[in-house]
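this one's structure only:
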């Protein structure tokens, strides 16, 4: 996979297909393969006639790892996303992020509205505003010697996921402890691009998609029936809904 230097940080990415560009930004403890290639998103979007760019966020996948929380945060990571568009000479793209990637996508849309045509915020609803809980149990779980030592339910789930993806757990713990800058309701209301908020109906992490969408002037909601935070990613309703949104010429 290709890579480039983003303000001195090595960022890995993929670039496949031709047509209107879409930038994919994965969730916490995931990477471009797990979030987008394995569930079939890259093939789906390429077959739909799109140029698909997917990055590994700093601290994740094949990108550079840091063990200091000061090196992370969604606004910082949004600049990495913007720089990959610069690197590839792409003036404007659709953007889709999952969970943490949705928060990064929101900061990218807010800070560089001229670079984003449409945005898909998947796996994150009103949690974008109010946060998604205390990060410390997850960070502690990532640093534990053994998975068996972790009692916190969410911490255990993310620790197991990090092991499955072969992640640098110290880097992930630093990312989790980073300045988790929230977005105010007033800031979200300034997003003028068309937005799709897609969340599983059994997702107990994301927060209400309806409550988030109600704040954004041109937003709509996609409910992914019967899916929790992990299983919603590759769901067929999710994919069909995103394609319909992207292909809506009036959006």
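Cool, the structure landed. The structure presented is a predicted model; accordingly, all values stated were derived computationally and were not measured.

C-alpha only now, for contacts and for neighbours.
Fine.

quick one, strands of the stretch 51-200 of the chain?
Along the stretch 51-200 of the chain, the segments classed as strands by DSSP state E, counting those that start in this stretch run 93-98, 116-122, 195-200.

roughly how far is the longest one from the heart of the chain?
Average the C-alpha atoms of strand 116-122, do the same for its chain, and the two points are 11 Å apart (Cα atoms, centre = their mean, to the nearest Å).

buried stuff in that strand?
116, 117, 118, 119, 120, 121, 122 (16 or more other Cα atoms under 10 Å).

for residue 172, see how far away residue 28 is.
8 Å (Cα to Cα, to the nearest Å).

show me what contacts the residue lying closest to residue 75 once chain neighbours are set aside?
Distances taken as Cα to Cα, 6 or more residues apart in numbering place residue 107 nearest to residue 75, at 5.8 Å, with adjacent residues excluded. By Cα atoms under 8 Å, 6 or more residues apart in numbering, the residues touching residue 107 are 74, 75, 78.

go through the residues you listed and name the one nearest residue 182.
residue 74 (9.0 Å; Cα to Cα).

nearest spatial neighbour of the closest one, skipping sequence neighbours?
Nearest non-adjacent residue to residue 74 (Cα to Cα, 6+ apart): residue 104, at 4.9 Å.

what about that neighbour, how many neighbours?
29 (other Cα atoms under 10 Å).

ok, residue 21 next?
Neighbour tally, residue 21, other Cα under 10 Å: 24.

helix or strand: which one has it?
strand 20-25 (DSSP states H and E).

another one to put next to it:
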């Protein structure tokens, strides 16, 4: 069992991100989903350990306003695409010559944004993401803003119910989360589709929360689609998630 090491990292504006690391070897940076954390997406269900066992040094930040990272209420702490700025700052700190990059849901969208901002990992993995989640994000963002606004009144059966319950279970600060959601810039999908980088799109069979994952893989210039079991919420517990990640990363 690899030892988990968690440290504070000061981002570009002085806010603190919690960085979790496990294992040694080739670096892979894992980015978690909205209202989640490194613990929930990557550590709890064994994905980080599986990657360590496969020879990777796994680095997992908690996004701003998530997990153990800072969740400021100052709107100035949420400039346009602040998550991209945070991860660019982290990549500058590590200064890896050769690494891989992966993200789930919001982490996948952030991965795609990083690629269009010139980040050049050896391989990239988009999990829990479909074409419409990148090309039509504004509607998806409004869904989560509505969930935050309805968090005290939403009833079981409402489309926002599960998002609200998950947000509460993860102790997400609603003020910080709302500010963060409004910081997300649009995706330059044309630029993304021109990137000739080996990519994997991994998605649950019953996960269409972000649209069609097979269509996303088809549109990308150099991507492989892997289907695993589960919905958007349940696919992260599947051992096949990290299994398919490892299969893709170890291709020659």
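Now that the structure is in, tell me what you want to look at. This is a predicted model, so every value here is computed, not measured.

superposed, what's their TM-score?
Once superposed, chain against chain, the TM-score is 0.88 (TM-score structural alignment, normalised by the length of structure 1); 245 aligned residues with a Cα RMSD of 2.2 Å.

the residue nearest to residue 74 of structure 1 touches residue 98, doesn't it?
No: between residue 104 of structure 1 and residue 98 there is no contact under Cα atoms under 8 Å: 9.1 Å.

give me the aligned partner of residue 242 of structure 2 over in structure 1.
Matched by TM-score structural alignment, residue 242 of structure 2 corresponds to residue 239 in structure 1.

what does residue 101 of structure 1 correspond to in structure 2?
Per TM-score structural alignment, residue 101 of structure 1 is aligned with residue 107.

any idea how far its match lies from residue 53 of structure 2?
Residue 107 of structure 2 is 23 Å from residue 53 of structure 2, by Cα to Cα.

so for these two, which residue has more residues nearby?
More neighbours surround residue 107 than the other of residue 107 of structure 2 and residue 53, with 25 against 14 (other Cα under 10 Å).

now do the contacts for the more buried one.
Residue 107 of structure 2 touches 30, 31, 32, 33, 34, 126, counting by Cα under 8 Å, 6+ apart.

if you rank the residues you listed by neighbours, which is first?
residue 126 (30 neighbours).

now that residue: how far from residue 224 of structure 2?
Counting by Cα to Cα - residue 126 of structure 2 and residue 224 of structure 2 are separated by 10 Å.

now do the shared contacts for the two.
Common neighbours of residue 126 of structure 2 and residue 224 (Cα under 8 Å, 6+ apart) are 199, 200, 201.

save the residues you listed as CSV, and put in neighbour count too.
Shown next, in CSV, are these (neighbours: other Cα atoms under 10 Å):
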residue, neighbour count
199, 23
200, 23
201, 28
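
which residues sit in contact with the residue lying closest to residue 112 of structure 2 once chain neighbours are set aside?
In this structure, residue 112 of structure 2 finds its nearest non-sequential neighbour in residue 192, 6.9 Å apart by Cα to Cα, 6+ apart. Applying Cα under 8 Å, 6+ apart, we find residue 192 of structure 2 in contact with 112, 115, 116, 220.

which of the residues you listed has the most neighbours?
residue 112 (26 neighbours).

could you measure that one against residue 84 of structure 2, distance?
Taking Cα to Cα, one finds residue 112 of structure 2 at 10 Å from residue 84 of structure 2.

distance to residue 179 of structure 1 added to the buried residues of strand 116-122 of structure 1, as a markdown table?
Converted to a markdown table, those look like this (distance: Cα to Cα, whole Å):
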| residue | distance to residue 179 of structure 1 |
| --- | --- |
| 116 | 24 |
| 117 | 28 |
| 118 | 27 |
| 119 | 23 |
| 120 | 23 |
| 121 | 20 |
| 122 | 22 |
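
in the stretch 101-250 of structure 1, which spans are helices?
Remark: helices assigned in the stretch 101-250 of structure 1 by DSSP state H, counting those that start in this stretch are 127-130, 136-143, 153-164, 169-176, 185-188, 209-213, 236-246.

residue 37 of structure 1: which of those is closest?
helix 236-246 (13.1 Å).

give me the distance from the closest one to the chain's centre.
On Cα atoms, centre = their mean, the centre of helix 236-246 of structure 1 falls 16 Å from the chain's centre.

ok, now stretch 131-144 of structure 2?
With Cα atoms, centre = their mean, you get 15 Å for stretch 131-144 of structure 2.

between the two ends of that stretch, how far is it?
End residues of stretch 131-144 of structure 2 are separated by 18 Å (Cα to Cα).

pull out the buried residues from that stretch.
Neighbour-count burial for stretch 131-144 of structure 2 [16+ other Cα under 10 Å]: 131, 132, 133, 134, 135, 137, 138, 141, 144.

quick check, nearest of the residues you listed to residue 183 of structure 2?
For the buried residues of stretch 131-144 of structure 2, the nearest to residue 183 of structure 2 is residue 141 (10.3 Å; Cα to Cα).

please identify the residue in structure 1 that aligns with the closest one.
By TM-score structural alignment, residue 141 of structure 2 lines up with residue 135.
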